[in-house]
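> predicted model, plus sequence, below.
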Amino acid sequence: MKKVVLFGDSIFNAYDGQKDTDRLTKALAKRLGDAYEVVNISVSGACAQDVLPRVGSLPACDILVVEYGTNDAASWGCSAYDYQEGLESLIKQAQKVTRASDTLVLAPSMPDLTNPEMAAAYSLEKLDEYVDIAQRDAGKTNSFFFDLTHKMEKLKDLPSFMIADGLHYSEKGISWLADVLADQINKMA
């Protein structure tokens, strides 16, 4: 059985507006089937640099999936330099600790910019910059990369994939994200 570790923020924790849930973990496990064990070690509200002290406690795994950058790219997040340094360090340390044979790095999640609060906190320009950083860091660490930002930007009716806050995923969004992750993981296997 292959072990998949999800290491991200509230997007991977499937925050539902009130609390973190296991919706994504269960949905991904169902899609991957009995050949995989899915473990979620995500930290809601965190930026890449915030979780560096926790990397040492990650379990060994076959596939590591890293999803940080959504909070980093917010107006209250961190500079591009700090994101780049934090993400690269996080990936390198996590690969060493988990001994993962494969790592998948996701670009930041795309907020619903028609939501006034999200439009005030995020810009397409900054998200694009953070996508480029995530892609470069994936390359530097011999990781697979998936551009979640631009994949979401192309979705018809993005707000239906989100809960009312415009950032976290609805049931439809969780189902879509689980499909995306399962597809990417199966391509790596």
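Perfect, I can see it now.
> CA only for contacts and neighbour counts going forward, please
Fine.
> mind listing the strands for this structure?
2-8, 36-40, 63-67, 102-106, 144-146 (DSSP state E).
> what's the most buried one of those strands?
strand 63-67 (a mean of 26; mean count of other CA atoms under 10 Å).
> in stretch 39-46, what counts as buried?
Residues of stretch 39-46 classed as buried: Val39, Asn40, Ile41, Ser42, Val43, Ser44, Ala46 (neighbour count, 16 or more other CA atoms under 10 Å).
> my error: substitute stretch 12-21 in the last question.
Neighbour counts over stretch 12-21 (16+ other CA under 10 Å) mark Phe12, Asn13, Ala14, Tyr15, Asp16, Asp20 as buried.
> likewise stretch 144-163?
By 16+ other CA under 10 Å, the buried positions in stretch 144-163 come out as 144-150, 152-153, 158-163.
> take a look at this one as well, against the first:
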Amino acid sequence: MTKITLFGDSLFNGFRKRCNTTLITDGLQARLASYAQVENISRSGATTVEGLDLLDQVDPNSDLVVIEYGTNDSSAWGISSESYRQNLSTMIHFFTPEKCIIVGPWHPKEANNFFDFQTINNNIHIAQNLAQENHCPFVNLSQITNGKNKQVLDQIYQEDNLHLTDCGNQLLLDLLTPVILTKLKKLGLA
């Protein structure tokens, strides 16, 4: 069976009430059950620095790796945008670009003081450019809070103004699922 690995931070861990959950893993598994098995190697709080240390934990037989890093890289405890670029590029080439989907950094609500929004925007552009250079699909998480979803903005974020509620997680799954299905079809796996 086709194997998909989620590789990121607390967003992919469905972080709720200071605990990791399997909301995203289970949600994608339910949506992709007839196509693939979904595994999650994400670590809450991780930057790409920690992600590099976890590369060998990803099953080398994974058919698709969905890389979601950059939010913590953009935080007050994060790293430079150039280091983010180098680390993300290393991840893409470790797995091979053909196997990768790149998910740009998530942006917290403006009430969150631990993030520099200019750095987040820079890192979103870096992720998008690396995806384009390597011919990888790119998922822009800004789509969750833009357009029609602006009406439900207060329903997307938990009280920490960073992590997602049930509504936000459903919007994340709605954004990821078609990109994953398209990539699986392109690889001849769906």
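Right, received. Where do you want to start? Just so it is clear, the model here is predicted, and its values are computed rather than measured.
> thinking again about what came up before, closest one of the buried residues of stretch 12-21 of the first structure to Ser170 of the first structure?
Nearest to Ser170 of the first structure among these is Asp16, at 7.3 Å by CA to CA.
> from Thr70 of the first structure, how far out is that closest one?
Separation of Asp16 of the first structure from Thr70 of the first structure (CA to CA, to the nearest Å): 16 Å.
> what's around the closest residue in space to Glu88 of the first structure that isn't next to it in sequence, how many residues?
Spatial nearest neighbour of Glu88 of the first structure, chain neighbours left out: Asp137 (5.4 Å); criterion: CA to CA, 6 or more residues apart in numbering. Using other CA atoms under 10 Å, the number of residues around Asp137 of the first structure comes to 22.
> please say which position in the second structure Asp137 of the first structure maps to.
Taking TM-score structural alignment, Asp137 of the first structure has Leu130 as its aligned residue in the second structure.
> surely its match touches Ser89?
Yes - between Leu130 of the second structure and Ser89 there is a contact under CA atoms under 8 Å: 6.9 Å.
> widest-spaced pair of the buried residues of stretch 12-21 of the first structure?
Within these, Phe12 and Asp16 form the most distant pair, 11.1 Å apart (CA to CA).
> quick one, what contacts the one residue sitting closest to the centre of the second structure?
Central residue of the second structure (CA atoms, centre = their mean): Glu68, 2.6 Å from the mean position. Neighbouring residues of Glu68 of the second structure by CA atoms under 8 Å, 6 or more residues apart in numbering: Leu6, Phe7, Gly8, Asp9, Phe12, Ile102, Val103, Gly104, Pro105.
> ok, the alignment partner in the first structure of the third one to Lys156 of the first structure distance?
By that I understand Gly8 of the second structure. Per TM-score structural alignment, the equivalent position to Gly8 of the second structure in the first structure is Gly8. Computed as CA to CA, the Gly8 of the first structure to Lys156 of the first structure distance reads 25 Å.
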